[in-house]
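Chemist: sequence and predicted structure below; questions after.
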Amino acid sequence: MKKLLGILFMLLGISVLANQENVIEYTHIRNATGILNYGGKKILIDPFFADKDSMEGFPGTYNSEAKNPLIPLPMAKEKIVKGIDAVIVTHTHEDHWDKTAQDTINKNTPIYVQHEKDKELILSQGFKDVKVVGNDTKIGNITLTKTKGQHGTDTMYKVPQVAQVLGEAMGVVFRAENEKTIYIVGDTIWRKSVEDVVTDYKPDIIIMNTGQAEFAQNSDFEEKAIIMGKLDLERMYKFAPKTKIVAVHMDTTNHNTLTRKELRTFIEVKNLDTNRVFVPNDGEKIKF
């Protein structure tokens, strides 16, 4: 009888363990670049590997006279790409997919992009395995779903030259059995489409680009932000009250107007729960 009970408890224990969610690890690299260990895969997001001060500032944007990136990588490029299974490129602006990253990443690495135009571009850069993310795109047992955003205001997109520069940028939802659901929002301002993703997928973790990158102060646009900022973080905190939020895309490029220091002060002043909201340093790992 004791032996039978022991076998029963052992089987129950195995069953419980099988239904437990796995530990997810997000390593913040710099800007919107991060490494996500999820579903047994190591996935690199929006690689931006340029050396400090090696690029011109983005013309027509805030503080454009500064050289990009403003800060160095926290570790060697070769260490970042070691062992990666795939790369997700939310869009091909230089601070998400630059020449140094293209030269560093193995050309046989699977790359996942938002549409055919980006696929053709990255294929032309010598990469062999480029896929467009849809509603049910697989990386092993992981399901990727492309989400919509808008990299600026409606007013900006009414100007054809500006719309062309801003382009399109996707977000991505990650799902897998026995894993928390993750929503990488991407370069977007707050839109109903963002709310719809949170409502439909109920993500456990949201990674937001909150540097409030802006056009230059002398631009014709009254609202100048082209990605989210601190007020959007607070809005998401309230809109998704059970979700953990990671705020990134700060301190690296000339056009970001919100710093990590300022955002941390805002979080403290607003009394937001720091067990729910994270503002990682470069190289910092967060486990969920």
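Modeler: Perfect, thanks for sending it.
Chemist: please count neighbours and contacts with C-alpha atoms only from this point.
Modeler: Noted.
Chemist: and the gap between the residue most central in space within the chain and His115?
Modeler: Centroid check for the chain by CA atoms, centre = their mean gives Ile184 as the closest residue, at 4.6 Å. Counting by CA to CA, to the nearest Å, the gap from Ile184 to His115 is 17 Å.
Chemist: check which helix or strand covers Gly83.
Modeler: Gly83 belongs to no helix or strand when elements are defined using DSSP states H and E.
Chemist: quick check: Asn37 is in a strand.
Modeler: Yes - counting by DSSP: H, G, I helix; E, B strand; the rest coil, Asn37 is found in a strand.
Chemist: residues in contact with it?
Modeler: Counting by CA atoms under 8 Å, 6 or more residues apart in numbering, Asn37 touches Ile24, Glu25, Tyr26, Ile43.
Chemist: so what's the second one up against?
Modeler: When the contact criterion is CA under 8 Å, 6+ apart, the partners of Glu25 are Leu36, Asn37, Tyr38, Lys285, Ile286, Lys287, Phe288.
Chemist: do I have it right that Ile88 meets Asp118?
Modeler: No - contact status for Ile88 versus Asp118: not in contact, 11.5 Å apart, counting by CA atoms under 8 Å.
Chemist: between those two, which is the more surrounded one?
Modeler: Ile88 (23 against 20; other CA atoms under 10 Å).
Chemist: quick one: the more buried one from Ile207, how far?
Modeler: Distance of Ile88 to Ile207, computed by CA to CA: 14 Å.
Chemist: tell me where this structure has helices.
Modeler: Ranges of helices in the chain, per DSSP state H, are 2-19, 77-81, 99-104, 116-124, 154-157, 160-166, 192-201, 230-239, 260-269.
Chemist: the fourth one - contacts with which helices or strands?
Modeler: Of the remaining helices and strands, those touching helix 116-124 by 3 or more CA pairs under 8 Å, 6 or more residues apart in numbering; DSSP states H and E are strand 130-132.
Chemist: A further structure is provided below for comparison with the first:
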Amino acid sequence: MIYKHFRHATSLLTYGDFTFLLDPMLAPKEDKPPIQNSSNDNRNPRVDFPIQLDQIEYPNFCLVTHLHLDHFDDYARNLLPKDIGLICQTQDASKFRDMGFNNLYPVETSIVIGSVEIVRVPGQHGTGEIAKLMGTSSGYILKTAHQPTLYLTGDTIYYDAIAQTLDEYKPEIILAFTGGARFKVGDPITLTPEDVQSIRLKAPKATIICTHLEAINHCLTTRGNLKEHLLAHSEGSFIIPADGELIHI
């Protein structure tokens, strides 16, 4: 498995026979306004994309966990080839069709692409009324022969369904969307350091790759305080990649 981290949740994942572009947010630094009802007025994205956009070699497939603008933005909509194999939630398929994409792979429960099985698993993007407003947000399990089982959490908090997913699939690699994103009022809507610790306790042998950090103004967890918390409170392998970092596992 090869993981190329770009920024936030955007990356290239080579898994089995395929390379997948994950959650492309391609806008330049500070091109977008702050997230509404957040605790600061910093524009987004907070950091530059680590390479020039014309240097991206678009693979045959793109996986979009959900259709929030920090996971699929207008730059991605305009730059991605319209015939790219676009893997998405069934709830998002009609919106992608309206954008002109014509090679969709909507996932209700699972799909198989070549030798790779992609299973959609639950996520919860916050608590209470905020979770309802945030809409459906899914995670994904990737499985293939001779590769570690991979769990892509998507935007979620840690709750019972996450524990059940870890028990059922026993992933060896976990791509965790962290950042502790939150609004002025209410609980976090993505994984906090405490949530990552809970994942570690449930899956002590897995390697956790922590992403979704320091690129959007309401993601308040930094790489530094996440690393400090994990070193102090849990054991096991974790990676907090820098923007542009390449990881071989």
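Modeler: Happy to help now that I have it. Everything numeric here is computed off the predicted structure, so don't read it as measured data.
Chemist: hang on, the earlier thing: between the helices of the first structure, which one is nearest to Val173 of the first structure?
Modeler: For Val173 of the first structure, the closest of the helices of the first structure is helix 192-201, at 8.0 Å, according to CA to CA.
Chemist: which part of the second structure matches the closest one?
Modeler: Mapped onto the second structure using TM-score structural alignment, helix 192-201 of the first structure covers residues 160-169.
Chemist: quick one: average offset of that stretch versus the first structure, please.
Modeler: Aligned to the first structure and superposed, stretch 160-169 of the second structure gives a mean residue distance of 0.8 Å (mean CA distance after the TM-score superposition for the first structure).
Chemist: residues near Gln91 of the second structure, how many?
Modeler: By other CA under 10 Å, neighbour count at Gln91 of the second structure equals 16.
Chemist: ok, the one 10 residues further on next?
Modeler: Taking other CA under 10 Å as the criterion, the count of residues near Phe101 of the second structure is 19.
Chemist: that one reaches Ile84, doesn't it?
Modeler: Yes - counting by CA under 8 Å, Ile84 is a contact partner of Phe101 of the second structure at 7.5 Å.
Chemist: returning to what we had before: the contacts of Asn37 of the first structure: which two are farthest apart?
Modeler: Greatest spatial distance among those (CA to CA): Ile24 and Ile43, at 11.6 Å.
Chemist: so between those two, which is more surrounded?
Modeler: Neighbours per residue (other CA under 10 Å) separate Ile24 of the first structure from Ile43, with Ile43 holding more: 23 against 16.
Chemist: that one -> the second structure?
Modeler: In the second structure, Ile43 of the first structure lands on Phe20 (TM-score structural alignment).
Chemist: list the contacts of its match.
Modeler: With CA under 8 Å, 6+ apart, Phe20 of the second structure has these contacts: Leu12, Leu13, Thr14, Pro59, Asn60, Phe61, Cys62, Leu63.
Chemist: so which of the contacts of Glu25 of the first structure is the most crowded?
Modeler: Busiest of those [other CA under 10 Å] is Tyr38, holding 22 neighbours.
Chemist: with adjacent residues omitted, what lies nearest to that one?
Modeler: Distances taken as CA to CA, 6 or more residues apart in numbering place Ile24 nearest to Tyr38 of the first structure, at 5.6 Å, with adjacent residues excluded.
Chemist: return the residues in contact with Asn102 of the second structure.
Modeler: Counting by CA under 8 Å, 6+ apart, Asn102 of the second structure makes contact with Lys82, Asp83, Ile84.
Chemist: what residue of the first structure matches up with it?
Modeler: Correspondence of Asn102 of the second structure to the first structure, assessed by TM-score structural alignment: Lys128.
Chemist: all strands of the second structure, in order?
Modeler: Per DSSP state E, the second structure carries strands over the ranges 2-7, 10-15, 18-22, 61-63, 85-89, 104-107, 110-113, 116-121, 139-143, 150-152, 173-177, 207-211, 238-239, 246-248.
Chemist: quick one, the fifth one and strand 116-121 angle?
Modeler: Read it as strand 85-89 of the second structure. 20 degrees (axes from the mean of the first three to the mean of the last three CA atoms, to 10 degrees).
Chemist: ok, now the third one?
Modeler: Between the direction of strand 18-22 of the second structure and that of strand 116-121, the angle (the same axes, to 10 degrees) works out to 30 degrees.
Chemist: now strand 18-22 of the second structure on the first structure. Mean distance?
Modeler: Mean deviation for strand 18-22 of the second structure: 0.6 Å (mean CA distance after the TM-score superposition for the first structure).
Chemist: then the shortest one?
Modeler: Strand 238-239 of the second structure differs from its equivalent in the first structure by a mean of 0.4 Å after superposition (mean CA distance after the TM-score superposition for the first structure).
Chemist: got the contact list for that strand?
Modeler: Counting by CA under 8 Å, 6+ apart, Thr207, Ile208, Ile209, Cys210 sit against strand 238-239 of the second structure.
Chemist: what stretch of the first structure does that strand fall on?
Modeler: Using TM-score structural alignment, strand 238-239 of the second structure lines up with residues 277-278 of the first structure.
Chemist: now do the first one
Modeler: Strand 2-7 of the second structure corresponds to residues 25-30 of the first structure when matched by TM-score structural alignment.
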